[in-house]
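[1] what would the 3D arrangement of this be:
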Amino acid sequence: MSDLTDDPKMNPSEVSEPLRRAIGERYLTYALSTIMHRALPDARDGLKPVHRRILYGMHQMKLAAGSSHRKSAGVVGEVMGKYHPHGDGAIYDAMARLAQDFNIRYPLVNGQGNFGNIDGDNPAAMRYTEARMTIAAEALLEGLSENAVDFRDNYDGREQEPVVLPASFPNLLANGSSGIAVGMATNIPPHNIEELCNACLHLIKSPDARDDTLMNHVPGPDFPTGGIIVEPRENILEAYRTGRGSFRLRSTWQTEDLGRGQWQIVITEIPYQVQKSRLIEKIAELIQTKKIPILADVRDESADDIRLILEPKSKNVDPDVLMGMMFRSSDLEVRFSLNMNVLIDGRTPKVCSLKEVLRAFLDHRRDVLIRRSQHRLDKIDHRLEVLEGYIIAFLNLDRVIEIIRTEDEPKPIMMVEFELTDVQAEAILNMRLRSLRRLEEMELRRERDGLMAERVDLQDLLASEDLQWARISDQLRETRKKFGKEYEDGARRTQFAEAQETPDVPIEAMIDREPITVVCSKMGWVRAMKGHIALDQELKFKDGDEGRFAFHAETTDRLLVFGANGRFYTITAANLPGGRGMGEPLRLMIDLPNDAEIIDFFIHKPGRKLLVASSVGDGFIVPEDDVIAQTRSGKQVLNVRGETRAQLVKPVTGDHIACVGENRKMLVFELSELPEMGRGKGVRLQKYKDGGLSDAATFVLEEGLSWKDPAGRTRTETELAEWIAKRAAAGRMAPRGFPRDNKFT
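    Modelled structure (predicted):
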């Protein structure tokens, strides 16, 4: 873009710059604003600006832990009007989260009313709820009026707000945090305050402490919803050392005896940030789709506590096996990611280790201690100056009263006559008459001596780093006692255990073995009739439909479907719908395209080999164990393209193969001429000038080749020398009496 600033017609207030630079600078400004003022928490107090402003707003409204509750709408209005110029919805959502004891380990807001629940229900509107601070929030604000932290102008310059809170405990780790900025994110789990204080005390004693030593005090996160961490210690240590990692978190469960050999599983704690209602829906879906056939039902019997019931299909099921499958298939086990990306000194984003975060908190506490001590020292110096003036006034009380009564300007006269400072003279003049009776020399001197002693202590504290860390250690011990085991829910909730990995048990081993008759119609509706019924029995089908496949099986069998697209699909017989109705479409159970016909449907027999062939006469032998599919989408075995489709699949029995084409020419050749492979297009079975493959069969040459004649009688031809040739030959016309449909069976 050319520079237009020299154009005399151009407005002098307009600036021309390249589009790339203009967009880049503006997006960078937006990115920095998002990182620093919205998404990432400060390492010192563990808060984002919106949370800090909410607590400060409640502090200004005097909503302490012992005060009465106030309407949440009033708090949101105060915060939005003075400190956080964003939507009231965003402020209320942040405030409601601070009150949710299932989201926040140490809630900072004490809510009254509906603030949401672990099922995922939203809080009531702000006009219906009330709030005040908790003692944990007061601990974060302690010392705010003593110049403990810097203040800055609010968005319109009319008010002042704290840059950071004093924070008497490491809130960043205690309550955790999560957020997504531009190009970076943070995710920090909550921890136990008592353990964090122990780690801080150890870090004060040993500034060069190793990460594994700190982990002796902080063994891992402490989630508000409890649960069991099954992550190995070395993985947790690596996560704390690097600031990145993850934790496997499982539900807490136990087996409840119902008598007579019956039992059920009771889940009393679910993983952090898992919605209970959504979890139950997912488990119900697993039952409906029969992905866990040994699970019969799930019930929610929760009241104020969590109580989920899992009913096994049979009392013979192993509880550990059932829960192992549940952990793998549902959110009863989750992996919580750790990404300790925080703002150091409120400005620089950095992925920190556990030690770095604790060090940032301790350095902040030292700054707060120094500032509060200096503030107190200034207050003492001012009070001592006033007390000296009071003592002089007491010793010359009659003269002071005379000057005040007789002089128009008593202040300068008093300052000259008694050598008072401006502050002392002003204090004497502002004293009320009723205070004169308290002007006793002994009392004044006692207060002065006490302040002098305190002043010496403060000066020693400010001059000695060792004394400062000793004082911080005392404060941490007080905090530990305040929020330790004696505090409501202060004890550790999340426990640790080794992951007892249950072996993969075949589905068939968990299913009661029962006889069934599998019936599949021409249109693909499948069902399983109980017992082994007669296969020629007349069955009902939908209008315009008819039977196609019917065979005896057992509930423990695995069934194979071979589609015209060359893919094999696997179905567990126990998952088939019952035989009372017309069944269900097979295509709802597997991802078989609508334009792909079902070529065959049969029981899987381990160790068997199959002959697969396409409509153009290409084929090969494949081990049946290799065609088992693990997903609904099946497994591609025979590659087909264009108009070509899969034609047949036959079990291999014998030493020769017979092929017949649509031209009724038959060819017999040795089975050893066909390759055995897991997937591919295959090789040419028979050569055709017109048409393609109609059917094929494998057989033992000495026993002869059999087929059914038009009358339905089985005919066996042993003299086959006329048709025996090499693979891919054209073959000769089929024997007299060969079926008109060109099929061997």
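[2] please make it C-alpha for all contacts and neighbour counts, starting now.
    Fine.
[3] which ones are touching the residue of the chain positioned farthest from its centre?
    Most distant from the centre of the chain: residue 406, at 79.9 Å, with distances by C-alpha atoms, centre = their mean. Applying C-alpha atoms under 8 Å, 6 or more residues apart in numbering to residue 406 gives no contacts.
[4] show me which residues of stretch 15-27 are buried.
    Neighbour-count burial for stretch 15-27, counted by 16 or more other C-alpha atoms under 10 Å, picks out no residue.
[5] quick check: residue 140 is in a helix.
    Yes: if the criterion is DSSP: H, G, I helix; E, B strand; the rest coil, then residue 140 is within a helix.
[6] where does the nearest residue to it once chain neighbours are set aside sit: helix, strand or coil?
    The shortest distance from residue 140 to any non-neighbouring residue, by C-alpha to C-alpha, 6 or more residues apart in numbering, is to residue 167 (3.8 Å). Judged by three-state DSSP, the three-state class of residue 167 is coil.
[7] please give me the structure for this one as well, since I'd like to look at both together:
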Amino acid sequence: MGKPVNPPSGGEIENINLKDALEERYLAYALSTIMHRALPDARDGLKPVHRRILHAMRLLRLDPKSAPKKCARIVGDVMGQYHPHGDQSIYDALVRMAQDFAQRYPLAEGQGNFGNIDGDNAAAMRYTEARLTEVARLLLDGIDEDSVDFRETYDQANEEPVVLPAAFPNLLANGSQGIAVGMATSIPPHNAAELCDAALHLISHPATTSDQLIKFVPGPDLPTGGIIVDTPSSIAETYMTGRGSFRVRARWEKEDTGRGSWNIVVTEIPYSVPKSRLIEKIAELLQEKKLPLLADVRDESAEDIRVVLEPRSRTVDPIILMESLFKLTELESRIPMNVNVLAGGKVPKVLGLAECLREWLDHRREVLVRRSQFRLNAIDKRLEILGGLLIVYLDLDRVIKIIREEDEPKAELMRFFKLSEVQANAILDTRLRSLRKLEEMELKREQKSLQDEKATIEDLLGSDKVQWKTVAWEIKEVRKTFGPETALGKRRTTFAEAPDTSDIDFAEAMVEREPITVIVSDKGWIRAMKGHVADTSSVQFKGDDTLKTAFFAETTSKIIVVATNGRFFTLDASKLPGGRGFGDPIRLMVDLEEGEDFIAAFPFKAGTKLLVAGSDGRGFIIPADDVIANTRKGKQILNLDAPAKAVICTEASGDHVAIVGENRKLLVFPLTQMPEMTRGKGVRLQRYKDGGISDAKVFSLSDGLTWKDTSGRTWTVEKTDLIEWIGNRAEAGRLPPKGFPRSNKFE
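    Below you'll find the model as predicted:
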């Protein structure tokens, strides 16, 4: 390694700390991004690139009534004179200004392919043409009349406006999106007529707050329509702070296709969601079987949006189908609102609704004052000239003589008639044809009307009240142009409350309801066969495994499984393995401790009660709703002291309990003697010298006690014959009646 080379000494070398240099340069970059690129001006709602495009289009005379010009010409002018950045970024901004699905009130009118709501790009700028719209004309209205400041362009060769006069509430009407350094902005579009109403109210009641203005501006009005499903209180909060978001849903309707079948047709999608991406996502979810209620999605859009959603079957509830789609796809999306703008064109600030409108109104008043002053100066100049001309008309012959005979006619005219230089020049510039008698009358009439106009303007400049009255009149004119009865001004986004889905179990709703037969083997394998299979004798098992229990359920059912350690587990029937193979071990589906086994499996029935008991003869009644477990670990219900195990879990529908021990003693007692608990050890059900419980069931005494014997016949012992076995809980009981199975089981 050689020695480090020292920089040459002397010359124009300055040592700077890297940290200081980086801080300074990054700050300069950050400020430039915030001020000159990403954040809109609160007064005209435009970023510099849009302002420059509009200004250049105006200079190209692309008014709403003139013929459009090639976009390449517009982009070239903007780039060459005002905006020394990439042509593609300028063209992208111009394209967006012309898209009626991106801008609520487009500022440019495009001819040619300007992209579409599917997310396709516009044609190249050499193919497309554009001109200004009426909205853009309003933004530029009065720019020639010294209404706003101008500054030098980047190369000092030209001038550009610092802000536009903005006779249209563009900031909120068209919204804006931008990411700067350390801050961002996101403003959804609003309805211009509503903003005008709010502004007019603000003029007559200057102390009005944002939450009071909400009666005029209920929420955004998006170019693509849709439905806002937020609560009024959360919308109010967003407008007061300038920060928040809006939940926007697609607009849909149910369309009958005859014979009881139907489709759902989506006619409006949320703002800034490309339609093709939305449909792709739905199709993807369909393929992944995450939308079991949906059969197909088709895009039948032409000029208007028409997305057809076909349900799996006609029995599907359309609201549940749509709610599941809103949950999983961009048919519902959140539109953020963060009104971070340059207040007064200088300071980045988050503004509420009232502050935004106040910025616009103050700007409009300043524009009015400056335009009025400009007009006043023009009137004064003209009146001075008219005064000189009228003096001359009194002695025309003298004027002609001076002009014909004097070497310096201007000086002589000024001396003889006591004129100013401006007046003398005007006389010398007058054409001979203007010396008719009629012309004098015309000049007098012009002078009178200008003097009247001057008095009116002086009144306006001298009175705040008159100024605000004029601003209000201008806003009313804009409101007329974009009122709710006009095609462009009619509100597109509506408001609604989202349907209450708290009582819908989406996990269940997302499964198609079909009958199944659940089969559980002795070794704890489980499977679900399609349909209700009454005869399970032909069902095959693995090795020496045999059938433990089989029961009917539906794909939407929850299956309760009880283990010997007193834990209850919940399985979704829809997730059980199919009936073609041997199924899967339940152990793989839940977390069961080593050495424990399953004693029962049955479908969950809401509102029912269960009797649980351990081998030590203790147990209690529990509502079935309390045994549902949401995790793989299950729920500990019956607490046991080793070596006792849970042995019984049976439905408790009836008024008496029949219990039989391993000692073959039977006891019947009223169900009311058993406590109802949600977990615990329970109470003693039957007393034993040795051994424990064998079986228990709950039955109605009036129907008698039934059991099945070894040959499968059902025996019933009537109420009158049961007298000698009826006793109280925790008694020992006595040997059962004749015919009771040797297995000591009721089933």
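[8] just give me the neighbour total for the nearest residue to residue 572 of the second structure once chain neighbours are set aside.
    Leaving aside its chain neighbours, residue 572 of the second structure sits nearest to residue 558 (4.9 Å; criterion: C-alpha to C-alpha, 6+ apart). Residues near residue 558 of the second structure, counting by other C-alpha atoms under 10 Å, number 20.
[9] which residues does the residue nearest to residue 140 of the first structure contact?
    Residues in contact with residue 167 of the first structure (C-alpha under 8 Å, 6+ apart) are 44-45, 139-142, 365.
[10] so how far is residue 79 of the second structure from residue 154 of the second structure?
    11 Å (C-alpha to C-alpha, to the nearest Å).
[11] so for these two, which sits in the more crowded spot?
    Comparing residue 154 of the second structure with residue 79 by neighbour count (other C-alpha under 10 Å), the higher total belongs to residue 79, at 19 against 14.
[12] test my guess that that one contacts residue 85.
    Yes: applying C-alpha atoms under 8 Å as the test, residue 79 of the second structure and residue 85 come out as touching, 6.5 Å apart.
[13] flag every buried residue along stretch 148-155 of the second structure.
    Going by neighbour count (16+ other C-alpha under 10 Å), the buried part of stretch 148-155 of the second structure is residue 148.
[14] mind listing residues that contact it?
    With contact meaning C-alpha under 8 Å, 6+ apart, stretch 148-155 of the second structure is reached by 81-84, 158-165, 367, 370.
[15] Throw those into a markdown table and include secondary structure, thanks.
    A markdown table is the format used below for the contacts of stretch 148-155 of the second structure (three-state DSSP):
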| residue | secondary structure |
| --- | --- |
| 81 | helix |
| 82 | helix |
| 83 | coil |
| 84 | coil |
| 158 | coil |
| 159 | strand |
| 160 | strand |
| 161 | strand |
| 162 | coil |
| 163 | coil |
| 164 | coil |
| 165 | coil |
| 367 | helix |
| 370 | helix |
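[16] quick one, which of the residues you listed are buried?
    81-83, 160-165, 367, 370.
[17] separation between the residue nearest to residue 572 of the second structure and residue 624 of the second structure?
    To residue 624 of the second structure, residue 558 of the second structure is 12 Å away according to C-alpha to C-alpha.
[18] between the two, which contacts overlap?
    Counting by C-alpha under 8 Å, 6+ apart, the residues touching both residue 558 of the second structure and residue 624 are residue 604.
[19] on that earlier part again, please list which of the contacts of residue 167 of the first structure are preserved in the second structure.
    Contacts conserved in the second structure for these, using both residues aligned by TM-score structural alignment, their matches' C-alpha atoms under 8 Å: 44-45, 139-142, 365.
[20] which of those residues has the largest number of neighbours?
    Highest neighbour count within these, by other C-alpha under 10 Å: residue 44, with 28 neighbours.
[21] element containing that one?
    Element membership for residue 44 of the first structure, per DSSP states H and E: none, as it lies in no helix or strand.
[22] nearest residue to residue 578 of the second structure in space, ignoring adjacent ones along the chain?
    Nearest non-adjacent residue to residue 578 of the second structure, counting by C-alpha to C-alpha, 6+ apart: residue 528, 5.2 Å away.
[23] that concludes my questions; thank you for your assistance.
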